[in-house]
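**Student:** coordinates only, sequence not included:
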């Protein structure tokens, strides 16, 4: 399609993005902007979404107030939309923001609103989502998928592994910890396997789904090109930040006790449920690979960690970007 024709076609099409101002949301908005889609970003605090405006053209991106716990606000945000994207999720529970309220009830509310509007739905879940999981996070993610498909059977579900990028909550957390702590914990010995995926690649998958290039009613599993253990990821953090720190194995039971203490903090670095999650590998399944329900199946060449992570973890070095590798601290 010629650029002018695409602009005329997509600029008349409204895409509503729940959670569009968050870490992944910013990448999604940036990925969709060049395709001229008109975007309505539905967030709890529209006044804090101003950073999205420069990502698109004048009038292309508009923030509105919506709360997944309020069905009326969700329905209002979805009105006149052709596509609805749900990116909302929480890593730990706090007050009314429980896993059940956000992951399950919130996702079901969005799915019902999209179905009532006749809009296509793209729901971002997580690898490991399973209604039978022993971890509440994964269990509610699995229950959410079931609720989404019940309300909107043609929904496209995207399950990313751990997402990395400049503002991620994974590499940044451990790099910050290495700056002040003498050691980094290897929960369960650090043997859990991950397949970290770049936020921009997840956003590219969302872009494909918005354009109708993903199979309706399908669950895609999104992982990067590398599988690494937790221990290997901690070594990567230390290598990039150029710090020498001990890597100390911590049994699961001890980590759970520590998580029980830390979970009362406003932003806990560890919770008992996160420890439970670490008992299961977080990688793309063989079935998803075999059936092309992956980034490669969507025609996306995934970025390696080495291509992206050093570009933002350098700031955790003692003297910044130009620190000599000869003197580690």
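**Tutor:** Received it, and whenever you're ready, just let me know what you need. Owing to the predicted nature of the structure, the values given are computational and were not obtained by experimental measurement.
**Student:** For the rest of this, base every contact and every neighbour count on C-alpha atoms.
**Tutor:** Will do.
**Student:** Just say helix, strand or coil for residue 53.
**Tutor:** helix (DSSP: H, G, I helix; E, B strand; the rest coil).
**Student:** Can you give me the separation between it and residue 62?
**Tutor:** 8 Å (Cα to Cα, to the nearest Å).
**Student:** what does residue 77 give?
**Tutor:** In terms of Cα to Cα, residue 77 sits 11 Å off from residue 62.
**Student:** same thing with residue 121?
**Tutor:** From residue 121 to residue 62 the distance is 19 Å (Cα to Cα).
**Student:** what about those two, which has more around it?
**Tutor:** residue 121 (31 against 17; other Cα atoms under 10 Å).
**Student:** Find the nearest non-adjacent residue to residue 206, please.
**Tutor:** With Cα to Cα, 6 or more residues apart in numbering as the criterion, residue 206 has its nearest non-adjacent residue at 7.0 Å, and that residue is residue 28.
**Student:** alright, now check it against this:
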């Protein structure tokens, strides 16, 4: 891909999206973000243009994606809150995928989760599995990244575990402790 091609990162002001955006900018890429918080302060200034998701207005969403080559999708919800449920996040992402295809996006890089499965009894993993299938079925070029957990300097979960390990003489690990875990540092 050429450095001048436009890259879209959903949630460039969010935890994972911020690090993807920083890396793309460091590589000399042009970056735009789609966000649910377009009025939020833009830490990247004029280097990143900002557009709202516009899930309820797919034609506007398509227009905002036109001219972009790659979509880095970090959009999802950690926990359902208010009207934003896992099912709604899946619906929104399906709208985003269709809009990306109509806008001429060449590739989707999707941040998923280990054990995503559309048949999972757990709504979080089920939703991620449904989204993966929608991306595959779109016939667009894609990469699906399935980290077990992402962590970094501002991370809460891993840093809380590390704090607990430093302070407590005992740390309980259920079962055999033979868990496959490949955290991704951002």
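**Tutor:** Yes, it's here. What you see is a predicted model; the values in this text were computed from it and never measured.
**Student:** sorry, back to before: the residue nearest to residue 206 of the first structure pairs with which position in the second structure?
**Tutor:** Here residue 28 of the first structure is matched to residue 20 in the second structure, going by TM-score structural alignment.
**Student:** element containing its match?
**Tutor:** helix 15-26 (DSSP states H and E).
**Student:** Quick one: map residue 127 of the second structure onto the first structure.
**Tutor:** Checking TM-score structural alignment: residue 127 of the second structure goes with residue 140.
**Student:** once aligned to the second structure, how far is the helix or strand where residue 140 of the first structure lies on average?
**Tutor:** Assigning secondary structure by DSSP H and E places residue 140 of the first structure in helix 136-151. Superposed on the second structure, helix 136-151 of the first structure shows a mean distance of 1.0 Å to its aligned residues (mean Cα distance after the TM-score superposition for the first structure).
**Student:** List the buried residues in that helix.
**Tutor:** Neighbour-count burial for helix 136-151 of the first structure flags 136-149, 151 (criterion: 16 or more other Cα atoms under 10 Å).
**Student:** Count the residues that sit near the residue nearest to residue 206 of the first structure.
**Tutor:** 25.
**Student:** There's contact between it and residue 205 in this structure, I believe.
**Tutor:** No - counting by Cα atoms under 8 Å, residue 28 of the first structure does not reach residue 205; the two are 9.1 Å apart.
**Student:** OK, contacts around the residue nearest to the spatial centre of the second structure?
**Tutor:** The residue lying closest to the centre of the second structure (Cα atoms, centre = their mean) is residue 74, at 0.9 Å. Residues in contact with residue 74 of the second structure (Cα atoms under 8 Å, 6 or more residues apart in numbering) are 9-11, 16-17, 110-112.
**Student:** could you redo the last one with a cut-off of 7 Å?
**Tutor:** 10-11, 17, 110-111 (Cα atoms under 7 Å, 6 or more residues apart in numbering).
**Student:** Aligned to residue 182 of the second structure, what sits in the first structure?
**Tutor:** Using TM-score structural alignment, residue 182 of the second structure pairs with residue 195 in the first structure.
**Student:** these two touch, right, its match and residue 161?
**Tutor:** Yes - contact criterion Cα atoms under 7 Å: residue 195 of the first structure and residue 161 qualify, at 5.9 Å.
**Student:** what does residue 80 of the first structure align to in the second structure?
**Tutor:** So residue 80 of the first structure corresponds to residue 67, using TM-score structural alignment.
**Student:** actually residue 128 of the first structure, not the one I wrote
**Tutor:** Aligned partner of residue 128 of the first structure by TM-score structural alignment: residue 115.
**Student:** What distance do you get for that match to residue 38 of the second structure?
**Tutor:** 32 Å.
**Student:** End to end on stretch 158-174 of the second structure, go ahead and measure it.
**Tutor:** Start-to-end span of stretch 158-174 of the second structure (Cα to Cα) is 17 Å.
**Student:** Measure how far it is from the centre of its chain, please.
**Tutor:** A distance of 28 Å separates the centroid of the chain from that of stretch 158-174 of the second structure, by Cα atoms, centre = their mean, to the nearest Å.
**Student:** Going by neighbour count, list what's buried in it.
**Tutor:** Buried positions in stretch 158-174 of the second structure, judged by neighbour count with 16+ other Cα under 10 Å: residue 158.
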